[in-house]
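Colleague: here's my sequence, what's the structure:
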Amino acid sequence: MAFIFANVDGRSSLISGGSYFDLEQVSNGAVSVDPME
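Modeller: Prediction:
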């Protein structure tokens, strides 16, 4: 399964298929919400 790094509503996210995953939430805060950091 491949992921695409994306900015979804100003938040760092990974996209796979038709779903996206907020990186701050799935990493328990280890990854910044800001996609530019």
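Colleague: drop to CA atoms for contacts and neighbour counts, all remaining ones
Modeller: Fine.
Colleague: just checking, what packs against the strand or helix carrying Glu24?
Modeller: Per DSSP states H and E: Glu24 is located in helix 23-26. Here helix 23-26 touches strand 11-16, going by 3 or more Cα pairs under 8 Å, 6 or more residues apart in numbering; DSSP states H and E.
Colleague: buried residues in the strand it packs on?
Modeller: 11-15 (16 or more other Cα atoms under 10 Å).
Colleague: that strand packs against which elements?
Modeller: Where contact means 3+ Cα pairs under 8 Å, 6+ apart, strand 11-16 is packed against strand 4-8, strand 19-22, helix 23-26.
Colleague: let's see this one next to it:
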Amino acid sequence: MLLAQNDSLRVENSYLATSLDSTRVRLEERTILQILY
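Modeller: Predicted coordinates for the structure are as follows:
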């Protein structure tokens, strides 16, 4: 029971980290575009 809970938490954490990374990438792209134009 506790192991399963731990696994789901780990999956949730990796998903959150991935979405944070993609958000950061989008922000950097937008910043670069604003600098260029």
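Colleague: what value does the TM-score take for this pair?
Modeller: Once superposed, chain against chain, the TM-score is 0.23 (TM-score structural alignment, normalised by the length of the first structure); 13 aligned residues with a Cα RMSD of 2.7 Å.
Colleague: got the helices and strands packed on strand 11-16 of the first structure as TSV, with mean neighbour count columns?
Modeller: As requested, those are exported to TSV (neighbours: other Cα atoms under 10 Å):
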stretch	mean neighbour count
strand 4-8	14
strand 19-22	14
helix 23-26	16
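Colleague: ok, now how distant is Ser14 of the second structure from Arg30 of the second structure?
Modeller: 24 Å (Cα to Cα, to the nearest Å).
Colleague: between which two of the buried residues of strand 11-16 of the first structure is the distance greatest?
Modeller: Within these, Arg11 and Ile15 form the most distant pair, 12.0 Å apart (Cα to Cα).
Colleague: what strand or helix carries Arg26 of the second structure?
Modeller: helix 2-36.
Colleague: just checking the distance from that helix to the centre of its chain.
Modeller: Relative to its parent chain, helix 2-36 of the second structure has a centroid offset of 0 Å by Cα atoms, centre = their mean, to the nearest Å.
Colleague: which helices and strands does that helix pack with?
Modeller: By 3+ Cα pairs under 8 Å, 6+ apart, helix 2-36 of the second structure packs against no helix or strand.
Colleague: buried sites along that helix?
Modeller: For helix 2-36 of the second structure, the neighbour count (16+ other Cα under 10 Å) marks no residue as buried.
Colleague: as JSON lines, the buried residues of strand 11-16 of the first structure with distance to Glu24 of the first structure would be great.
Modeller: JSON lines is the format used below for those (distance: Cα to Cα, whole Å):
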{"residue": "Arg11", "distance to Glu24 of the first structure": "8"}
{"residue": "Ser12", "distance to Glu24 of the first structure": "7"}
{"residue": "Ser13", "distance to Glu24 of the first structure": "8"}
{"residue": "Leu14", "distance to Glu24 of the first structure": "11"}
{"residue": "Ile15", "distance to Glu24 of the first structure": "14"}
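Colleague: thanks a lot, catch you later.
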